[in-house]
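>>> take a look and give me a structure for this.
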Amino acid sequence: MNPLLLRLRLTLVSLAVLCSAGAVAHDGVLPDSTSVDTLSAPTAKWYRQLIDNGFHINDPDIDYPGFWRWCVGVYNWGDRTFNSYDPDYVVGAGKNWKAGLKSYNWMENYTLLFPHKMRVNMVSDVFSDVGAYLSFMAVSVGYTLNANDVFGHPVANHHNFDFNFCCALFSANLNLSSTSGGTRITRFGDYNKGEHLSQRFDDVSLSSVGGDIYYFFNHSRYSQAAAYSYSKYQLRSAGSWIAGAAVTHQNINIDFSGLPPEMLEKLPGDYEKYRFHYTDYGLIGGYAYNWVLHPKRWLINATILPSIGYRHSYEGATEGRKDMFSTNVRAMMSVVYNHRSLYASLVGRYDGHIYYKSSYTFVNSNNSVTLNIGTRF
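Model prediction:
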């Protein structure tokens, strides 16, 4: 391996204050009972020793130079400070590496609610991405493909990017997504006698950027990583109250003017075009719980994270420039199965945003299901 690339890789690992959910440095033992042979000759390069022992960075036989030894010390400090658990409740998986396959499936839902129980509901196509990833501690690289195109069922333009970081104390997340078209109207006021329909509708677009960070109060006994990143084992059932902050920016455009005249006659409300363009600044308060059905085998997680705060609506939006009250909610559920070094999980997630006005209420949400299969080594 090129020494320069290896040094760059180790710098990323050491200096990121790796509160890695997969870290095992503070456990004080090697992950496996099998002894590890290292190069002990005085001429052996430290990075060669690290490679040969399987990247167990705290192996005392590794002869780090001064700077790299300092980096390992920084990592260990970060791991002790941000990633320590009560061993009666949570233990490390004993591996630094993970490799896996992922299937990510998501859809958008838009609903306009009007007085007298009138509503307009729109549902996007299901967008599917499949890919593979390789992780070392907190550093992960992966590649995904648009499964709709690969398997010959193309849908509307869509893009999605997720960044997630989780340690014992807190979780931080960033999401960027956009969709255009690929939507069906399933209810449209009292058109079709108010019954379900399936009308193709491409005049809707969404662009969304959101980030949040939240703290786990019972961080010594509850592990979010056990349920969502598979680098910890929850040994006993436990939950935690959660508090944090979130920022969300959304730009949504809906244009009904191109619909057939007989449908437009049944459109509730005062507008044929809607634009929701706003930024939310919210406080998060919620709760999460891990049910342990079988230690190191079956785990079920449920998490609810409502948020309230301040909303700023921009010029050009349907309601114009306004300062408003914001309400949003996130709900997650995970079912995890572990078998030795293997793991599989099914994760569901709902992100909902509610926009209140005197004459209508607008609710949009992102709904996703993710299947993960992988191995630790």
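
>>> every contact and neighbour count from this point should use C-alpha atoms.
Will do.

>>> residue ranges of the strands in the stretch 251-377 of the chain, please?
273-294, 298-313, 322-339, 342-356, 361-376 (DSSP state E, counting those that start in this stretch).

>>> now the third one against strand 361-376, angle please.
Read it as strand 322-339. Per axes from the mean of the first three to the mean of the last three Cα atoms, to 10 degrees, the angle that strand 322-339 makes with strand 361-376 is 30 degrees.

>>> can you say which of the strands of the stretch 251-377 of the chain is nearest to residue 49?
Closest approach to residue 49 among these (Cα to Cα): strand 361-376, 21.2 Å.

>>> buried ones in that closest one?
362-376 (16 or more other Cα atoms under 10 Å).

>>> so it versus strand 273-294, what angle?
Using the same axes, to 10 degrees: strand 361-376 against strand 273-294 is 40 degrees.

>>> who are the neighbours in contact with the closest residue to residue 207 other than its chain neighbours?
Distance criterion Cα to Cα, 6 or more residues apart in numbering; nearest residue to residue 207, sequence neighbours excluded, is residue 178 at 4.4 Å. The contact partners of residue 178, by Cα atoms under 8 Å, 6 or more residues apart in numbering, come to 158-160, 205-208.

>>> let's see this one next, to set against the first:
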Amino acid sequence: MYLKRTIAILLSVLISGMSAMAQTTADTISTPQKYRHKTFFRVVGRTLGRFIRNFSEVDTNYIEPQKFNYTAMVQNTNTYEIYRIATTMGNDFTFAPLPTFKLGPYLGWRWIFLGYTFDLKNINSGDKRTEFDLSIYSSQLGVDLFYRKTGNDYKISKAQLDTEGKINTRPLNGMNYDGISVSIKGFNMYYIFNHKRFSYPAAFSQSTIQRKSCGSALCGIGYTRHSLSVDWEKLYNIVAENLGEETAERYMDPELKFKKINYTDISLSGGYGYNWVFARNWLAAASLSLALGYKSSSSDTNHSTFTFKDFSFHNFNIDGVGRFGIVWNNMRWYYGANAIIHTYNYHKSKFSTNNIFGSLNIYVGVNFGRMK
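Sure, this is the predicted structure:
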């Protein structure tokens, strides 16, 4: 009886010891794994946090960082656009739609600014003009996504039929012409070198305040897809009705008979911007960038995709963008105006187009949701 009890006690101790050893071994094995997982996520989190802080790091002697998470704004946008089409035979037409008057709301969260404006002037006219913009700003980088589609209210603002300009084309000035349609979509991305002291967002998204005057060099890349459609028969008839059938038949260039042209523009840009703080909470800003763009149209090649055989130095053209603004901002409230002008050029051996469009924005807004 005593022997059986002793054996039972020994077996119990042995089983308990083995169980404890197994648990210790399991803890010993699992602890490093848990530790490694915790360390990995901690390192990733710290790295990401450091990247975000460095991405928006500024010299507070020059720039006052944003103290609010959100912004709401109402903006009036007035746009102007001209489109010039010229041929080597001397046809040179400049078209311009009536200026638009748009009004719309914008909402922003830190780097992202999104809005949509409505054309109040042509709201019931059936005009199909649309515009969409999405801008993402930080101290170092900026991205603009855009989509523009013109309407049908173009007028002939200037015309020339011969290379010497001997033909009197004044009767064509101001004539309605709804045979041109243009759409542009794409993006621009730019880098600000002196981002710790120069704030591009302070001038154009009101997300920071420039406290001391400063400038910076800019560089960027861009991609745009252009679509141009011209109704040559309508244009020919307008010339014939106002200048005579004989003049139209003799001078109208058949190179304008194309129905539609699509071309892609890939560009590298460089420029300079300057922010001038001329009074407390006041800022005047100006920047100019020139872009070397390579333009490839669907008529350049018979291939379905671009190859190096299609490359031509004649496809390089100079584009540009200018930005000018003035703003008052005390961090809670802000108001101001800015003007943005874009130019695109496309030249072929017998045909060229120049597109210039700009907008004047007048806005008032408020920031809210103070950061903790």
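
>>> do you know how far the corresponding residue of the second structure for the residue nearest to residue 207 of the first structure is from residue 188 of the second structure?
Aligned counterpart of residue 178 of the first structure in the second structure: residue 149 (TM-score structural alignment). Between residue 149 of the second structure and residue 188 of the second structure the distance is 18 Å, computed by Cα to Cα, to the nearest Å.

>>> rewinding a little: list just the nearest of the buried residues of strand 361-376 of the first structure to residue 47 of the first structure.
Among the buried residues of strand 361-376 of the first structure, and counting by Cα to Cα, the member closest to residue 47 of the first structure is residue 376, at 22.0 Å.

>>> aligned partner of that closest one in the second structure?
That one, residue 376 of the first structure, aligns with residue 367 by TM-score structural alignment.

>>> what do you get for residue 285 of the first structure?
By TM-score structural alignment, residue 285 of the first structure lines up with residue 270.

>>> distance of its match from residue 359 of the second structure?
22 Å.

>>> check the buried residues of strand 361-376 of the first structure and tell me the two furthest apart.
Maximum distance among those (Cα to Cα): 43.6 Å, for 362 and 376.

>>> quick one: the helices in the second structure, in order.
Remark: helices assigned in the second structure by DSSP state H are 2-55, 200-204, 232-243, 245-251.

>>> any idea how far residue 17 of the second structure is from residue 299 of the second structure?
Taking Cα to Cα, one finds residue 17 of the second structure at 84 Å from residue 299 of the second structure.

>>> over to residue 339 of the second structure?
Relative to residue 299 of the second structure, and taking Cα to Cα, residue 339 of the second structure is found at 35 Å.

>>> more neighbours: which of those two?
residue 339 (19 against 10; other Cα atoms under 10 Å).

>>> what's the match for that one in the first structure?
Under the alignment defined by TM-score structural alignment, residue 339 of the second structure corresponds to residue 348 in the first structure.

>>> map residue 130 of the second structure onto the first structure.
Counting by TM-score structural alignment, the partner of residue 130 of the second structure is residue 159.

>>> can you pull the contacts of that match?
Applying Cα under 8 Å, 6+ apart, the residues contacting residue 159 of the first structure are 176-179.

>>> what about 10 Å?
127, 146, 176-180, 207 (Cα atoms under 10 Å, 6 or more residues apart in numbering).

>>> residue 104 of the first structure pairs with which position in the second structure?
Match for residue 104 of the first structure (TM-score structural alignment): residue 77.

>>> residue 91 of the first structure now?
In the second structure, residue 91 of the first structure lands on residue 64 (TM-score structural alignment).

>>> picking that back up, for residue 121 of the first structure, see how far away the spatially closest residue to the match of residue 339 of the second structure that is not a sequence neighbour is.
Once flanking residues are discounted, residue 348 of the first structure sits nearest to residue 369: 4.5 Å by Cα to Cα, 6+ apart. Residue 369 of the first structure sits 21 Å away from residue 121 of the first structure, taking Cα to Cα as the criterion.

>>> residue 115 of the first structure now?
15 Å.

>>> neighbour count winner among the two?
residue 121 (20 against 12).

>>> nearest residue to residue 90 of the first structure other than its sequence neighbours?
residue 234 (4.7 Å).

>>> now for that neighbour, how many residues are close by?
30.

>>> what does it align to in the second structure?
By TM-score structural alignment, residue 234 of the first structure lines up with residue 210.
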